[in-house]
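[1] sequence and predicted model, in that order:
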Amino acid sequence: MKGFIWDLITPTEDGQTRELQNHLGLSAPVPRGRKGKKVKTQTSSFDIQKAEWLRKYNPEQLLQDEGYKKHIKHHCNKVLLRVRMLYYLKQEVIGSECQKVFDGVDASDIDVSVPEPDHSEVPAEWWDFDADKSLLIGVFKHGYEKYNTIRADPALCFLE
């Protein structure tokens, strides 16, 4: 997880965002709780000694409020997992259709790669492929747990 986040936030020489390579995606388990199993980590191209931008924007200097630091430490794994999942939602599911999502194109006109369900129970009788597709697009567009906003989006299937 640490290697993934460092690679995600480290700017390239020309200041552009980088295309992440050699990350296992969501197939690599994320330890949960305090005693999660150690997972073999991936090597990162990030070298903390060479990070000029990190010295300029040192988190220890920027985050002076102890209450906020405690809050971040308490919730950081959940936030980092969400960042990682949003990255893979963009890369593996939404792909090149990203701009269409933000332009408000109807979900039925967006070609995304929706994974097949594992024979799970559907949350409602009416739930189908379009609902899965709309939920993935809605989470990418509006964020996690923004269910009312996702439900009210006219580009998704939930208003029907």
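    Okay, I see it. Numbering: from 1, shown residues only.

[2] okay, CA-based contacts and neighbour counts for the rest of this
    Will do.

[3] in this structure, which helix is the longest?
    Ranked by number of residues, the top helix in the chain under DSSP state H is helix 66-88.

[4] buried residues, that helix. List them.
    Applying a neighbour-count criterion of 16 or more other Cα atoms under 10 Å, one finds 77, 84, 86-87 buried in helix 66-88.

[5] would you check which pair of the residues you listed lies furthest apart?
    77 and 87 (15.3 Å; Cα to Cα).

[6] still on that earlier bit, quick one: which of the buried residues of helix 66-88 is nearest residue 70?
    residue 77 (12.9 Å).

[7] can you tell me how far the closest one sits from residue 2?
    10 Å (Cα to Cα, to the nearest Å).

[8] just residue 56 next, same as before
    For residue 56, the distance to residue 2 - Cα to Cα - is 20 Å.

[9] what about those two, which has more around it?
    residue 2 (13 against 10; other Cα atoms under 10 Å).

[10] mind listing what the more buried one touches?
    Residues near residue 2 by Cα atoms under 8 Å, 6 or more residues apart in numbering: none.

[11] which elements pack onto the longest helix of the chain?
    Packing partners of helix 66-88 (3 or more Cα pairs under 8 Å, 6 or more residues apart in numbering; DSSP states H and E): helix 2-9.

[12] ok, and here's another one to check against it:
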Amino acid sequence: MSTASKIAQKIEKAWSSIAPPSHEDMKYFTVGWGKGEQHLFLDVKPVDVDRQDERFLVADVLAEMSPVATAAYLGPYLMTFFEDLAFQEKEGFFSEPMVRGSVLALLARPRTWSDVLRPNLPRNCKEALGDAVNYIVKSQEMLELDLSQIGSLEKLARSIARDIAWEP
């Protein structure tokens, strides 16, 4: 049986192969809204992002990046999301509302899979993401998801599974 901690480990292992996005893929982020956070991301592998930095914990930057960068940096946000979910499973409350909201909002958006994640993630990351989304759906009561979020996440899980089944 998977636990939130094991999902975080799967994500870390999968995203460890992802290189930092190019400066070209980061240009709108570093020029615009993300100037204060660029030190966290620019030229930093996703698994090496300082997830304890207060700017990381409160910034909703995933929607401000290019699709390539969003796919890459979803990894550290997912790791933090699942570490916090493991904390909630143990202690009964969560501590990272901004990370939780950012991850759930991105995953529930209708075109996130087709436009951002599917074309920019390798198979191992898609598999880890599939496990993560299924765990989120399974934890819907603890996460207090509404019906719209549940429906979107179930659709995302099916899309990921279908993609993996067709991928060589």
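    Right, received. Where do you want to start? Given the structure is predicted, the values throughout are model-derived calculations rather than measurements.

[13] list the TM-score for the superposed pair.
    The TM-score (TM-score structural alignment, normalised by the length of the first structure) is 0.25; 80 aligned residues with a Cα RMSD of 5.9 Å.

[14] any idea which helix or strand comes after the longest helix of the first structure?
    Going down the chain from helix 66-88 of the first structure, the next helix or strand is helix 98-102, by DSSP states H and E.

[15] what are the buried residues along that following helix?
    Buried-residue list, helix 98-102 of the first structure, by 16+ other Cα under 10 Å: 98, 101.

[16] could you pull out the buried residues of the helix or strand following it?
    Counting by DSSP H and E, the next helix or strand C-terminal to helix 98-102 of the first structure is helix 129-142. If you call a residue buried by 16+ other Cα under 10 Å, then helix 129-142 of the first structure has these buried ones: 132-141.

[17] nearest to residue 150 of the first structure among those residues?
    For the buried residues of helix 129-142 of the first structure, the nearest to residue 150 of the first structure is residue 138 (5.3 Å; Cα to Cα).

[18] residue 79 of the second structure sits in which helix or strand?
    helix 67-91.

[19] same for the following helix or strand past that helix, what does it pack against?
    With elements assigned by DSSP H and E, the helix or strand that comes after helix 67-91 of the second structure is helix 97-108. Helix 97-108 of the second structure sits against helix 54-58, helix 67-91, helix 147-166, with contacts defined as 3+ Cα pairs under 8 Å, 6+ apart.

[20] okay, the angle between helix 97-108 of the second structure and helix 147-166?
    Here helix 97-108 of the second structure points in a direction 60 degrees away from that of helix 147-166 (axes from the mean of the first three to the mean of the last three Cα atoms, to 10 degrees).

[21] could you point out which element follows helix 97-108 of the second structure?
    Following helix 97-108 of the second structure in sequence, per DSSP H and E, is helix 123-138.

[22] can you tell me what sits against whatever helix or strand comes next after that following helix?
    Using DSSP H and E, the helix or strand that follows helix 123-138 of the second structure in sequence is helix 140-143. Residues outside helix 140-143 of the second structure that contact it (Cα under 8 Å, 6+ apart): 136, 150.

[23] buried residues in helix 140-143 of the second structure?
    Per 16+ other Cα under 10 Å, helix 140-143 of the second structure contains no buried residues.

[24] now do residue 133 of the first structure against residue 62 of the first structure, distance only.
    Distance from residue 133 of the first structure to residue 62 of the first structure, by Cα to Cα: 39 Å.

[25] what does residue 53 of the first structure give?
    To residue 62 of the first structure, residue 53 of the first structure is 13 Å away according to Cα to Cα.

[26] again with residue 78 of the first structure
    21 Å.

[27] next: residue 56 of the first structure.
    Residue 56 of the first structure is 10 Å from residue 62 of the first structure, by Cα to Cα.

[28] just to revisit the earlier point, out of the helices and strands packed on helix 97-108 of the second structure, deepest packed?
    A comparison of these by mean neighbour count, using mean count of other Cα atoms under 10 Å, puts helix 67-91 on top with a mean of 21.

[29] same for it, what does it pack against?
    helix 4-15, helix 23-31, helix 97-108.

[30] can I get those in TSV with distance to residue 151 of the second structure and mean neighbour count?
    Output for those, formatted as TSV (distance: least, Cα to Cα, whole Å; neighbours: other Cα atoms under 10 Å):
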stretch	distance to residue 151 of the second structure	mean neighbour count
helix 4-15	21	21
helix 23-31	30	16
helix 97-108	9	18
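
[31] for those helices, which one sits closest to residue 134 of the second structure?
    Nearest of these (Cα to Cα): helix 4-15, 10.3 Å.

[32] and the contacts of the closest one?
    Contacts for helix 4-15 of the second structure (Cα under 8 Å, 6+ apart): 46-47, 72, 75-76, 78-80, 82-83, 85-86, 124-125, 128-129, 131-132, 135.
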